[in-house]
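*Asks:* 3D, please:
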Amino acid sequence: MQIDQGEGSAATVTRIMSGAYDAGFGDINAIIQNVLETPETAPLMVYQIYNQPPFSVLTKSDGPVQELSDLEGLRVGGPAGSAATRLFPALAASAGVDVSEVEIVNVATNIQEQMLIRANIEASLVFNVTSYLNLVGLGLDPETEFNWFNYGDNGVDIYSNGVMVSRELAKEHPEAVRGLVRAINRAMKEVIADPAMGAATVKEVEPLIDEELEELRIDFAIENLIISDETETVGLGGVDEERLARSIETIKEAYELDGSLEPSIVFSSDFLPPLDDRTAN
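*Replies:* You can find the predicted model right below:
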């Protein structure tokens, strides 16, 4: 087995579609976008890791935005084309914010936090699991010095990253997919139980990382993205089909896509271990 470092959750989808890879860690919403156009080659999600979307509106705790309605009339930074930016109208609609009264400023991903800190913008549309650690790296306290308005907590009820495979692999080698999912599920349970071990394992693969920051990243992901009330019912790796159906409609509207799509075309539970084996401590 060959394992390579990825270059973004959306890129995973295109690489599997091209045949370069058989499986990867990527965004289920990118599957939704592609399966409507090329259902034969779009990947299939087989283990949902991020139960909650990793998108947030980030603001300074002493700034003008104390609730989402305060965004009207202000400058909000977001990378052009990013999922957080594309889905902002859905967030605004849910929160009762008039999106036409919000100035969206195109901001490069690597300077989002700095632009906010310098007051060049009043809010930033961020990938929270990354932005949280960026702020720590800048010597700031993301818990007390900033407000986080998570999309999932404010009406954008979608899933995000997980393990996906090519449809060819799922069809021709189902036992290989089950084995992959079984191994990932075991690793998930072990890292959730011991995030420090997870960070140490990453350090072995990537010696240049800051192990302490990596443990913080894992803790943040577990608390905010992986474990939710829903995972107590569907287990690690699972989804709620009714929620996934609603998520598909949200993505279709945000990306102006046409066509009907059943959840089973996007996600398959056929390869999951039994529910009792997917319970997190």
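*Asks:* For the rest of this, base every contact and every neighbour count on C-alpha atoms.
*Replies:* Fine.
*Asks:* So what touches the helix or strand Ala84 falls within?
*Replies:* Per DSSP states H and E: Ala84 is located in helix 83-86. Contact partners of helix 83-86, identified using C-alpha atoms under 8 Å, 6 or more residues apart in numbering, comprise 55-56, 78-79, 125-127, 254-255.
*Asks:* Of all the helix elements in the protein, which one is longest?
*Replies:* If you go by DSSP state H, the chain has its longest helix at helix 174-193.
*Asks:* tell me what the helix or strand following it is packed against?
*Replies:* Moving toward the C-terminus from helix 174-193, the next helix or strand (DSSP H and E) is helix 195-205. Identification of packing neighbours for helix 195-205 by 3 or more C-alpha pairs under 8 Å, 6 or more residues apart in numbering; DSSP states H and E yields helix 174-193, helix 211-221.
*Asks:* Please work out the angle formed by the directions of helix 195-205 and helix 174-193.
*Replies:* 120 degrees (axes from the mean of the first three to the mean of the last three C-alpha atoms, to 10 degrees).
*Asks:* on that earlier part again, minimum distance to Ser94: which of the helices and strands packed on helix 195-205 has it?
*Replies:* Ser94 lies closest, by C-alpha to C-alpha, to one member of the helices and strands packed on helix 195-205: helix 211-221, at 24.1 Å.
*Asks:* And the closest one, what's buried?
*Replies:* By 16 or more other C-alpha atoms under 10 Å, the buried positions in helix 211-221 come out as 211, 214-221.
*Asks:* which element follows it toward the C-terminus?
*Replies:* helix 231-234.
*Asks:* which other residues reach the very next helix or strand once past that next one?
*Replies:* Sequence order places helix 241-254 as the next helix or strand after helix 231-234, per DSSP H and E. Residues outside helix 241-254 that contact it (C-alpha under 8 Å, 6+ apart): 29, 32-33, 86-87, 89-90, 156-159, 257-258, 261-263.
*Asks:* And this one, please, so the two structures can be compared:
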Amino acid sequence: FKDEKLDVAVDAGNGSAAAIARVASGAYDIASADMAALMEFYGNNPDTPNKPVAVMMIYSNTPAAVMMLKKSGIRKPTDLAGKNLGAPIFDGGRKAWPIFAQANRIGPVTWTSMDPPLRETMLVRGDVDAITGYAFTSLLNLESRGVKAQDVTVMAYKDYGVKQYGNAVIVSPQFLDRHPEAVKGFLRAFARGVKELMANPKAAIETVKARDGIINPALEERRLAMVLDMAVLTADARAEGFGAVDEARLRLMASQLSDTYKTKVRVDAAKLWNASFLPSAEERDIFKSLKKK
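*Replies:* This next block holds a predicted model:
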């Protein structure tokens, strides 16, 4: 950011809904938020001014998944019919479940709600048959509860017909209008940061530790590797280019979300996405870092 002559302060977030609200209120200029949450905001707040606009895709695929212990005997999506699934009521994987269920022809299931810290605990105790959530979070949480990764079955939504996007960089439309060059510089710096992160993950984690001294570097290195594998360095990202989207795919996501979430108005994908601030394809080619290794 300094090389782009930008003075950037980074604050911790508290979920996508809060990040979107903070940018919409004008308290923040830029944030990272889940595209499904942004679409839901658009669909349920049609008259709200200053709705944030997504300008760069970070997660080309949602990391949402349904997970269960292998000893449950659940081997394929249709085995989930009639089972008891658990997740917080606001969990993105739970909210997108109807899309996953329709794509895989899964019969009715029942849901148990809980606070996020109890999700994996209830799966281990057998209170629920399966859970939904971000795989890279739940797998590490299960491990901390004594469950090995090889004893967990993961059905990633992206591998079972749900082609939704994940987190994106969102910006206040007022900031876009007033400071377009700053936004372009921010995205160039962001793309460069991703490249440097991939080239030296340990250094990236140490930078985070300097800001948050209580993190476990070894654990966060593993989490980072999982995030890259599940959401960033995917086949869709290779096809579309890091940071960009396939507009037909984005429209399909908006249509599916409008139906599934039963938003007040149908979501118009064109209104919440603006690719004109993106760096060049060369500047965004994070896959070159892989070729050099």
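*Asks:* Quick one: the residues in the second structure that the longest helix of the first structure pairs up with.
*Replies:* Aligned using TM-score structural alignment, helix 174-193 of the first structure spans residues 180-199 in the second structure.
*Asks:* check the fit of that stretch onto the first structure and give the mean distance.
*Replies:* Comparison of stretch 180-199 of the second structure with the first structure after fitting gives an average deviation of 0.9 Å (mean C-alpha distance after the TM-score superposition for the first structure).
*Asks:* Report the buried residues of that stretch.
*Replies:* 182-192, 194-195, 197-199.
*Asks:* Provide a list of residues in contact with the aligned residue in the first structure for Val124 of the second structure.
*Replies:* Aligned by TM-score structural alignment, Val124 of the second structure pairs with Ile117 of the first structure. By C-alpha under 8 Å, 6+ apart, Ile117 of the first structure lies in contact with Lys60.
*Asks:* quick revisit: what's the mean deviation for the helix holding Ala84 of the first structure versus the second structure?
*Replies:* Superposing on the second structure and averaging over aligned pairs (mean C-alpha distance after the TM-score superposition for the first structure), helix 83-86 of the first structure comes out at 1.4 Å.
*Asks:* which bit of the second structure covers the helix or strand that comes right after that helix?
*Replies:* Going down the chain from helix 83-86 of the first structure, the next helix or strand is helix 88-95, by DSSP H and E. On the basis of TM-score structural alignment, helix 88-95 of the first structure is assigned to residues 97-104 in the second structure.
*Asks:* And the contacts of the matching stretch?
*Replies:* Contacts for stretch 97-104 of the second structure (C-alpha under 8 Å, 6+ apart): 77-78, 107, 157, 160-162, 256, 260.
*Asks:* Let's have the residues you listed in a markdown table, adding distance to Asn141 of the second structure, neighbour count and secondary structure.
*Replies:* Formatted as a markdown table, the contacts of stretch 97-104 of the second structure follow (distance: C-alpha to C-alpha, whole Å; neighbours: other C-alpha atoms under 10 Å; DSSP: H, G, I helix; E, B strand; the rest coil):
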| residue | distance to Asn141 of the second structure | neighbour count | secondary structure |
| --- | --- | --- | --- |
| Pro77 | 23 | 17 | helix |
| Thr78 | 26 | 13 | helix |
| Gly107 | 28 | 14 | coil |
| Tyr157 | 19 | 25 | helix |
| Tyr160 | 23 | 14 | coil |
| Gly161 | 26 | 14 | coil |
| Val162 | 24 | 22 | coil |
| Gln256 | 30 | 19 | helix |
| Thr260 | 28 | 14 | helix |
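*Asks:* Return the closest of those with respect to Arg211 of the second structure.
*Replies:* Nearest member of those to Arg211 of the second structure, counting by C-alpha to C-alpha, is Tyr157, at 32.5 Å.
*Asks:* ok, how many other residues are close to the closest residue to Ser166 of the first structure other than its chain neighbours?
*Replies:* The shortest distance from Ser166 of the first structure to any non-neighbouring residue, by C-alpha to C-alpha, 6 or more residues apart in numbering, is to Pro43 (4.7 Å). Residues lying near Pro43 of the first structure (other C-alpha atoms under 10 Å) number 35.
*Asks:* Which residues are in contact with the aligned partner of Pro43 of the first structure in the second structure?
*Replies:* If you follow Pro43 of the first structure across to the second structure using TM-score structural alignment, you land on Pro52. Going by C-alpha under 8 Å, 6+ apart, Pro52 of the second structure touches 20, 23-24, 38, 170-173, 272.
*Asks:* What separation do you get for the match of Val124 of the second structure and Ser61 of the first structure?
*Replies:* 11 Å (C-alpha to C-alpha, to the nearest Å).
*Asks:* can you tell me how far the residue nearest to Glu206 of the second structure when sequence neighbours are not counted sits from Asn141 of the second structure?
*Replies:* Nearest non-adjacent residue to Glu206 of the second structure, counting by C-alpha to C-alpha, 6+ apart: Pro217, 7.2 Å away. Look at Pro217 of the second structure and Asn141 of the second structure: by C-alpha to C-alpha, they are 16 Å apart.
*Asks:* Check Lys95 of the second structure too.
*Replies:* 21 Å.
*Asks:* just Ile214 of the second structure next, same as before
*Replies:* Distance from Ile214 of the second structure to Asn141 of the second structure, by C-alpha to C-alpha: 17 Å.
*Asks:* Out of these two, name the residue with the larger neighbour count.
*Replies:* With neighbours defined as other C-alpha under 10 Å, Ile214 of the second structure and Asn141 compare such that Asn141 has more, 16 against 8.
*Asks:* for Met155 of the second structure, helix, strand, or coil?
*Replies:* Classification of Met155 of the second structure by DSSP: H, G, I helix; E, B strand; the rest coil places it in strand.
*Asks:* In the first structure, what sits opposite it in the alignment?
*Replies:* Matched to the first structure by TM-score structural alignment, Met155 of the second structure sits across from Phe149.
*Asks:* Thought Ser56 was touching that match, still the case?
*Replies:* Yes: between Phe149 of the first structure and Ser56 there is a contact under C-alpha atoms under 8 Å: 5.2 Å.
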